[in-house]
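Participant: sequence first, predicted model second:
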Amino acid sequence: MNAAVVTSFDEPPHYREFEVPTPTGHHEVLAEVLAVGLHPRVKSGASGSHYTSSGTLPAIPGVDGVGRLPDGRLAYFVADDDVIGTMAERAVVDVRRSVVLPDGVDVARVAASMNPAMSSWVALRRRVQLKPGASVLVLGATGSAGTAAVQIARRLGAGRVVGAGRDRQRLDALLELGADEVVRITDDRAETAAALAEVASDVDVALDYLWSTPASDAIVAMLTARQDRSRALDWVQIGSMAGPTIELPSAAFRSTNFRLLGAGQGSVSLHDYVAELPSLVDELQSGAIGVAPRIVPLADVESAWSRVDAPNERTVIVP
């Protein structure tokens, strides 16, 4: 079969022939792959930098996809943490990690949307209890996942949503997608922190896609300005686009009701992820949330690898 093949962590995948994988488990089948999202998680895995990376090469990237099962049904599926991913003409699917899709579904839209939407959907349904009317900050709201998080927070009952990010055009667009207020992150750290303290100091939940300095600046500024320090702030760490580490003063934990937790592979069980798939598919089908696909043939994966997606867009590789 043809596949995107990673032969070096310092290069993008190459379009090459690869041996067709063989199902081995009782619940595994070989599916025809129809569409695979080129997510940041896919890129970090292909570079060997993701925390689940085994360091084994050659590898096929891809953490999920839409495919046709042997019985003809369409399904969205989540791949195992393995060196043989989904960005190929065929992929092994564990049916326990899949959800059957309705006929006529836009497979490219599902492939584009499920991964970025899943991060905040699972965070708000499995890691924290989002109470009706609660307020939410999305830090890193101008990426595809962050934009979906704004929509999902509103969809799940948030009474107020604040989006923070660098791109002014994307921030303005968030006001049409469910954000009540937006804050632009700039190189002036003090100015950005002050702006976040002004509009987001009393939020109940923060969904953090940035981490590193932007997160530490925001946490300190928001907690310092918080009117009721006994009111819980759940800070959910989802992504690390700004860097993998953070420095926080211990007083942030002692002087306020501040709770730091993560949402990702390991902190949320695979069972819980899969349990959320049907309801999220329904949301995508309704058109209430979602990311627009930019379809690229598998043969062009190498040139597509470094392209930056437009606002609310996700590259989708189609064999």
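Facilitator: That came through, no problem.
Participant: alpha carbons only for contacts and neighbour counts from here, please
Facilitator: OK.
Participant: show me where the stretch 101-250 of the chain has its strands.
Facilitator: In the stretch 101-250 of the chain, the strands defined using DSSP state E, counting those that start in this stretch lie at 135-139, 160-165, 181-184, 205-208, 233-237.
Participant: the helices in the protein, which residues?
Facilitator: For the chain, helices defined by DSSP state H occupy the ranges 40-46, 107-122, 144-155, 168-174, 189-200, 212-225, 251-254, 270-286, 301-304.
Participant: got the contact list for the second one?
Facilitator: Contacts made with helix 107-122 from outside it, assessed by CA atoms under 8 Å, 6 or more residues apart in numbering, are listed as 34-39, 64-66, 76, 144-146, 148-149, 152-153, 207, 238, 263-264, 273, 276, 280-281, 284, 290-293, 295, 313-316.
Participant: for these, which ChimeraX command selects only the ones that are buried?
Facilitator: The ChimeraX command for the buried members of the contacts of helix 107-122 (criterion: 16 or more other CA atoms under 10 Å) is given here:
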select :34,35,36,37,38,39,64,65,66,76,144,145,146,148,149,152,153,207,238,263,264,273,276,280,281,284,290,291,292,293,295,313,314,315,316
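Participant: hmm, back to that, and the helices of the chain as CSV, adding distance to residue 5?
Facilitator: Rendered in CSV, the data for the helices of the chain read as follows (distance: least, CA to CA, whole Å):
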stretch, distance to residue 5
helix 40-46, 9
helix 107-122, 20
helix 144-155, 25
helix 168-174, 33
helix 189-200, 40
helix 212-225, 31
helix 251-254, 45
helix 270-286, 26
helix 301-304, 10
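Participant: what about versus this one:
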Amino acid sequence: MPETTIRALRVTGDSGRPERDDVALTSPGEGEIRVRIEACGLNFADLLMLKGTYQDMPDLPFTLGMEVAGTVESAGPGAERFAPGTRVAVFGGHGGLAEAGIFDAARAVVLPDGMDAVDAAAFQIAYGTSHLALDHRAGLRPGETLLVLGAAGGVGLTAVEIGKRMGARVIACARGADKLEVARAAGADHLIDAETQDIREEARALGGADVVYDPVGGDQFTAALRACRPEARILAIGFASGEVPQIKANHLLVKNVSVLGLYWGGYLAFAPEVLTRSLDTLLGWYVAGEIRPHVSHVLPFDRAEEGLELLRTRQATGKVVIRIPG
């Protein structure tokens, strides 16, 4: 039987608009924990879910919000290692824009001392995606040149930061001087303005790219491909432009270029230990002060729709985080 009722931002149909609703919250079941949510990080994938086009859609109705930080209220059988009062971050996939939620304990990590809820809610997807892409998939090496498209966005900015941490020379590509300055502050060595400069020509003038990190797609993918050095690796992270590029295989052949896909959440299904190792490394870097999330907007729960609009109109840099009152 329901124990309590919470406020949540729900998707109930295909209207493309979330709705506020009161939702009954039950006790956690086998392998689950109930979390009192303090903050929820927004992601571009939330917009895709609203349109019904995300590759991993939950069944309707569902609560928006892919990643959260909060405090464990109770644990079900098999999840007792998360004692009540434990502070955690959870990649739930959905369910985050609510006052509380029940999540699979396997998707939770214990937060280190000193990590606040806003940083924690902004951490897992953005840093996890970039680290897994650059380290596990592309094998980025010190001294190589990394070209980051969408370099001021949620994942792109972490790619700049992590690429620099891994010893690469980083070329950041973003739209406008303000966004490029954010990328410079994250460690970018060179900047390309996608609004006014030719990505291909500018990157080639800098010697070309060994690794391309692309959450944008469309024409920017094509330009970056043509700026690749022999044996370059292109990471297909997402398609914020709305256009999935069509790749001509002969272009890959001539320069021995590899295109590598990366869906971070997919590793939970077939190699969760890869995610665990990556997050352990990243949290260690955070504790050591070597990485720090850039959050351009922190908004209260009542303004969550405004936060989604900031992502939709590309007004945010780094992450947008929603604080959720107890």
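Facilitator: Nice, thanks for sending it over. Keep in mind it's a predicted model, so treat the numbers as computed, not measured.
Participant: sorry, back to before: among the helices of the first structure, which is the most enclosed?
Facilitator: The highest mean neighbour count among the helices of the first structure, using mean count of other CA atoms under 10 Å, belongs to helix 144-155: a mean of 26.
Participant: which bit of the second structure covers that one?
Facilitator: Mapped onto the second structure using TM-score structural alignment, helix 144-155 of the first structure spans residues 154-165.
Participant: mean deviation of that stretch from the first structure?
Facilitator: Averaged over the aligned pairs, stretch 154-165 of the second structure sits 1.2 Å from the first structure after superposition, using mean CA distance after the TM-score superposition for the first structure.
Participant: give me the most central residue, the first structure.
Facilitator: Residue closest to the mean C-alpha point of the first structure, counted by CA atoms, centre = their mean, is residue 116 at 3.3 Å.
Participant: distance of it relative to residue 294 of the first structure?
Facilitator: Counting by CA to CA, to the nearest Å, the gap from residue 116 of the first structure to residue 294 of the first structure is 14 Å.
Participant: okay, how far is it across stretch 93-111 of the first structure, tip to tip?
Facilitator: Taking CA to CA as the measure, stretch 93-111 of the first structure stretches 15 Å from start to finish.
Participant: repeat for stretch 302-317 of the first structure
Facilitator: With CA to CA as the measure, stretch 302-317 of the first structure spans 11 Å from end to end.
Participant: and if you look at stretch 176-191 of the second structure?
Facilitator: The stretch stretch 176-191 of the second structure measures 10 Å between its terminal residues, going by CA to CA.
Participant: what does it correspond to over in the first structure?
Facilitator: Stretch 176-191 of the second structure corresponds to residues 167-182 in the first structure, going by TM-score structural alignment.
Participant: in the second structure, what residue corresponds to residue 33 of the first structure?
Facilitator: Aligned against the second structure by TM-score structural alignment, residue 33 of the first structure finds its counterpart in residue 37.
Participant: list the contacts for residue 175 of the first structure?
Facilitator: Shown in contact with residue 175 of the first structure (CA under 8 Å, 6+ apart): 181-182.
Participant: and it, how close does it get to residue 208 of the first structure?
Facilitator: For residue 175 of the first structure, the distance to residue 208 of the first structure equals 19 Å [CA to CA].
Participant: then residue 88 of the first structure?
Facilitator: 32 Å.
Participant: those two: who's more crowded?
Facilitator: residue 88 (29 against 25; other CA atoms under 10 Å).
Participant: so the more buried one touches residue 13, yeah?
Facilitator: No. Counting by CA atoms under 8 Å, residue 88 of the first structure sits too far from residue 13 to count as a contact (11.4 Å).
Participant: overlap in contacts of the two?
Facilitator: residue 4.
Participant: identify the residue of the first structure aligned to residue 140 of the second structure.
Facilitator: Counting by TM-score structural alignment, residue 140 of the second structure corresponds to residue 130 in the first structure.
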